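Asks: Quick one, fold the following:
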Amino acid sequence: MKLTRIATPLMAVALMGGATLFAGAQANQAPTTESRSWNTPPPGTEQAQSAYRDGVEAAQLDMAAKRKIEAKSSHLYLHPPVKGAARDEYRSNFTVGYEAAVKHNSGA
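Replies: Sure, this is the predicted structure:
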């Protein structure tokens, strides 16, 4: 009888403690590409993330205005808001964001 009174609470504590460890392990998993939203910029510099967001927005505006769907014809691609060597990186990230928005809206 006394063994049951001691063993039952100990088992309950052990079970609850184990669940906490499993929950913590699941929460610490790194996000994968599949779990990241399509319009969330990939990790990188603030400028690269801004270019990605600009590309997403430009694609949405082009589709809404029934303009030609091509990143290289967009105003921000042709005239990026950065200077010098950063232009190529901006254009690259802009194109990735633009294509992600087009792919998402086409249902692919």
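Asks: drop to CA atoms for contacts and neighbour counts, all remaining ones
Replies: Noted.
Asks: just the helices in the protein please.
Replies: Applying DSSP state H to the chain gives helices spanning 2-27, 46-64, 75-78, 86-106.
Asks: so who does the residue nearest to Tyr90 when sequence neighbours are not counted touch?
Replies: Spatial nearest neighbour of Tyr90, excluding adjacent residues (C-alpha to C-alpha, 6 or more residues apart in numbering): Ala51 at 5.5 Å. The contact partners of Ala51, taken as C-alpha atoms under 8 Å, 6 or more residues apart in numbering, are Tyr90, Arg91, Asn93, Phe94, Gly97.
Asks: Another sequence for comparison is provided below:
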Amino acid sequence: MTHAANKTIRFVTPLIAVAMFAGTSMVASAQTAQNSAPAANMSMNPEQEQAFHDGQEALKMDTAAKRKIDATASHLYVHPPVKKEARDAYRANFQKGYEQAKQGS
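Replies: The predicted structure is shown next:
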């Protein structure tokens, strides 16, 4: 394999993975909107809603990948995409979303 082909493969492979993940989350987000408890979401700010939604999506991804069903083992729970001072709130709402999705499935 040539050096140029190697570079192309290294560039294209992650793009394919991102495209697959993005497609899955778009389909799942339509389903999540139907499954979310409106009362729970009304009292949340946008960051909390995102964490809740991320928890629901994480359960779907864990189930599809046949991974351990545990919110605290999820990558986004362990490495939340928020600033340090918001991590605990993110994790709490992430876990709520994960657990609600588990109850609904």
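Asks: Quick check: TM-score for this pair?
Replies: The TM-score (TM-score structural alignment, normalised by the length of structure 2) is 0.62; 70 aligned residues with a C-alpha RMSD of 1.7 Å.
Asks: sorry, back to before: how about the helices of structure 1, which one is nearest Ser37 of structure 1?
Replies: Minimum separation from Ser37 of structure 1 across the helices of structure 1 (C-alpha to C-alpha) falls at helix 86-106, 10.3 Å.
Asks: Report the buried residues of that closest one.
Replies: 90-102 (16 or more other C-alpha atoms under 10 Å).
Asks: now the helices of structure 1 in JSON lines, with distance to Thr40 of structure 1?
Replies: Below are the helices of structure 1 laid out as JSON lines (distance: least, C-alpha to C-alpha, whole Å):
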{"stretch": "helix 2-27", "distance to Thr40 of structure 1": "20"}
{"stretch": "helix 46-64", "distance to Thr40 of structure 1": "8"}
{"stretch": "helix 75-78", "distance to Thr40 of structure 1": "19"}
{"stretch": "helix 86-106", "distance to Thr40 of structure 1": "9"}
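Asks: just so I know, which of those lies nearest Trp38 of structure 1?
Replies: Between Trp38 of structure 1 and those, the tightest spacing by C-alpha to C-alpha is seen for helix 86-106, at 6.5 Å.
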